[in-house]
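1. Here is my input, please return the structure:
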Amino acid sequence: MNITSSRVVAAAAAALVILAPAPPAAQAEEPGTLVNIGDSIASDPVVTDWLPYARRIPTAASEASPIGCPTGPNTYGKQVAAGLGLVELDYSCTGMAATKPENEDLAETADTAIADGALSANTRRVLVTIGANDAYDARYNPAAWNVEAFVQAAAVSVEKIKAAAPNARVQIIGYPTIADGDDVCPIHVIPSQFVASPAVSIPQVRAAENIAQDMQKQLAQRTGVEFVDMKPSTVANGMCAPDGQRQFAGVIDTTGPGNNLPFHANAAGHAHIAEVILRS
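-> Okay, the predicted model is just below:
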């Protein structure tokens, strides 16, 4: 081959390289998601969002929710999602229950999350916090008779969640310690580092707390998912704990870590629950 022919071949080869289609760009992987389903312990809206919601008045917080329920800005669900590098899809709502259709219903919520595509093969973690509102009757008496009914009803939803999100770890999140034996401490207005506020004997609170714990453990066992037990690590952090230790707010609580709702986990409580889940 002479020099001229060589140059022609080289030029043709170069043209083919230029004209050849570039290999397809790598598709950016869709970020994994965490789906948070649960009651007010999980949703923890600020009172100024919850009050309008209770009156069916929309707010920015309720409109941001896929089910129209306001949620707090720094719940343990949001903290866990951030810690795992996941996108949180928050389907939690105050009042959610499995056996009280008049409440926000677990079954309807799970079905909505599935229909929305929130529960999918891309879901990496599902947190389910449910049972507190099923553990007492219409007069707020402990409802031990409702344990099996709760497990049967909630298990249907958990099985649907597992099927819709086959790659996810599904965790039933236990409730932190609330009462101190038969006592609760509803009022915290005088700062004290060492002494809790005066206690009031209301044994029904601990009874309902124990029933909810039993409900959750049996639900996890029935469906073969994880139960994250919050009781052991919060035994000294309930409503009657001193200001610096308290992780569950009183009804009026101006001295402990900040809280969004009365008689719910406070900021320290949410941080602790998130830490336990992240270590699980």
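2. Going by C-alpha atoms from here, please, whenever you check contacts or count neighbours.
-> Noted.
3. which other residues reach stretch 48-64?
-> Outside stretch 48-64, the residues within contact range by Cα atoms under 8 Å, 6 or more residues apart in numbering are 68-71.
4. Show me which residues of that stretch are buried.
-> For stretch 48-64, the neighbour count (16 or more other Cα atoms under 10 Å) marks 49-50, 53, 58-59, 61-62 as buried.
5. From the chain's centroid, how far away is it?
-> The chain centroid and the centroid of stretch 48-64 are separated by 19 Å under Cα atoms, centre = their mean, to the nearest Å.
6. let's see this one next to it:
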Amino acid sequence: MRATSIRRSTGKIVGALGLAAAAVAATTVVTTPDATAAPGPAVILGDSLAANPVPVDYLAGKLHLPGKTNVVGCGSDGLAASAYAAASGRDVVDATCAGASYRTGGDHMITLAERAANAGKLNQGTGEVVILAGANDTYPHMINGQPIPAVENDLKVSMVNTINRVKQMAPNARVKIVGYPQITGPDGSVCLINNGDQTLPAAWISAPVNDAFGIIQRAGINAARETGATFVDSQGISKNNSTCAPAAQRYVAGIVDTGTAHNLPIHATDVGLRAVMDHAGRV
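-> The predicted structure is shown next:
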């Protein structure tokens, strides 16, 4: 073979290898880890509805005893976190605490967020912050005679402050305010004594319960609107699942309640908490 032919053949081979290398490089850019990485983790902040502790774990968190506690040191059964993880496809950090509120008693939502941040679990890599709370910011003030509009406005302001503080700590996170599921039946009734499918409405408490959860719903909607957060409505998916619903359909238990698994009275049943967090994880 002549030298000229050898050079031409070599040039073709080198050119082909160059094109192949370019193709590989192009393919590598398309399939970078950033393009296929799992979404950033979610952090759930919440009160006892979200924490859902059994009494032993609640005491473990309060008295620093052996038990099932979460990243902020509070008792939790982890059901809310596991349901949200399954629905959203994200890793989830449980930063919920029974007795917590936005501004009233127990640990405040901002405090829980700061604890999660101090533990390295809430930061620029956080993808979502999910907040389910507010009940403890209603009835104490209503019992003390504070007008409903004032209770609602104070709660909304506290929600706004919480969202803004969370955004400072987790600037890349989407913030979701999750509303409570339906407590009252279609006629506004609340059932506190439930024996399986047999429910007993308690007319005397219906009005204040409706007022309290109306406050939470409206405050959440308005706080989300003012801050660019997302409000997740849980009432639409639970309109037939109140305290007065048949046992298998109840999302919220009564004070005495048989036939439906739950950890705490007047709190979400297991099926109810799963439904709420599954819905929130898909929004």
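7. For the two chains, what TM-score is obtained?
-> Scored against TM-score structural alignment, normalised by the length of the first structure, the superposed chains reach a TM-score of 0.79; 245 aligned residues with a Cα RMSD of 2.4 Å.
8. wait, what's in contact with Val128 of the first structure?
-> Contact analysis of Val128 of the first structure by Cα under 8 Å, 6+ apart lists 36-38, 170-173.
9. can you put these in TSV and add neighbour count and secondary structure?
-> Compiled in TSV, the contacts of Val128 of the first structure are given as follows (neighbours: other Cα atoms under 10 Å; DSSP: H, G, I helix; E, B strand; the rest coil):
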residue	neighbour count	secondary structure
Asn36	24	strand
Ile37	24	strand
Gly38	29	strand
Val170	25	strand
Gln171	20	strand
Ile172	22	strand
Ile173	25	strand
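10. those strands in the stretch 1-150 of the first structure, which residues are they?
-> Using DSSP state E, counting those that start in this stretch, the strands of the stretch 1-150 of the first structure run over 33-38, 87-90, 123-129.
11. so the longest one matches what in the second structure?
-> In this case it means strand 123-129 of the first structure. Mapped onto the second structure using TM-score structural alignment, strand 123-129 of the first structure covers residues 126-132.
12. what does stretch 165-174 of the first structure give?
-> Under TM-score structural alignment, the match for stretch 165-174 of the first structure is residues 170-179.
13. which residues sit against that stretch?
-> With Cα under 8 Å, 6+ apart as the test, stretch 170-179 of the second structure has contacts from 122-133, 163, 167, 216-217, 220, 224, 229-235, 280.
14. need the contact list for the nearest residue to Ala203 of the second structure once chain neighbours are set aside.
-> Among residues not flanking Ala203 of the second structure along the chain, Ser189 sits closest, at 6.3 Å (Cα to Cα, 6 or more residues apart in numbering). Taking Cα under 8 Å, 6+ apart, we find Ser189 of the second structure in contact with 201-203, 206, 244.
15. Can you flag the buried ones in the contacts of stretch 170-179 of the second structure?
-> By neighbour count, with 16+ other Cα under 10 Å, the contacts of stretch 170-179 of the second structure hold 122-123, 126-133, 163, 167, 216-217, 220, 224, 229-235, 280 as buried.
16. before we move on, the earlier item: out of the buried residues of stretch 48-64 of the first structure, which one sits closest to Gly250 of the first structure?
-> Distances from Gly250 of the first structure to the buried residues of stretch 48-64 of the first structure, taken as Cα to Cα, are shortest for Trp50 (17.4 Å).
17. Tell me the residue in the second structure aligned with that closest one.
-> Looks like Trp50 of the first structure aligns to Tyr58 there (TM-score structural alignment).
18. same deal with Val235 of the first structure?
-> With TM-score structural alignment as the criterion, Val235 of the first structure lines up with Lys239 in the second structure.
19. now Ala154 of the first structure
-> Looks like Ala154 of the first structure aligns to Met159 there (TM-score structural alignment).
20. again, but for Phe248 of the first structure
-> Residue pairing (TM-score structural alignment): Phe248 of the first structure is matched to Val252 of the second structure.
21. Name the nearest residue to its match, ignoring sequence neighbours.
-> Spatial nearest neighbour of Val252 of the second structure, chain neighbours left out: Ala268 (4.3 Å); criterion: Cα to Cα, 6+ apart.
22. residues contacting the one you found?
-> When contacts are counted by Cα under 8 Å, 6+ apart, Ala268 of the second structure touches 49, 52, 251-253, 262.
23. Also Asn74 of the first structure?
-> When contacts are counted by Cα under 8 Å, 6+ apart, Asn74 of the first structure is found next to His270.
24. In the second structure, what residue corresponds to it?
-> Under the alignment (TM-score structural alignment), Asn74 of the first structure pairs with Leu79 of the second structure.
25. Any quick PyMOL command for the buried ones out of the contacts of Ser189 of the second structure?
-> The PyMOL selection below is limited to those of the contacts of Ser189 of the second structure classed as buried (16+ other Cα under 10 Å):
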select buried, resi 201+206+244
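26. Pick the one among the contacts of Ser189 of the second structure closest to Val24 of the second structure.
-> Closest to Val24 of the second structure, out of all of the contacts of Ser189 of the second structure and judged by Cα to Cα, is Cys244, at 62.6 Å.
27. and the end-to-end length of the match of stretch 165-174 of the first structure?
-> Its start and end residues considered, stretch 170-179 of the second structure measures 21 Å (Cα to Cα, to the nearest Å).
28. And that stretch, how far out from the chain middle?
-> Using Cα atoms, centre = their mean, the offset of stretch 170-179 of the second structure from its chain centre is 9 Å.
29. Same check on stretch 223-234 of the second structure?
-> With Cα atoms, centre = their mean, you get 13 Å for stretch 223-234 of the second structure.
30. follow-up on the earlier one: now rank the contacts of Ala268 of the second structure by neighbours and give me the top one.
-> Val252 (33 neighbours; other Cα atoms under 10 Å).
31. ok, it touching Ile183?
-> Yes - Val252 of the second structure is in contact with Ile183 according to Cα atoms under 8 Å; the separation is 6.4 Å.
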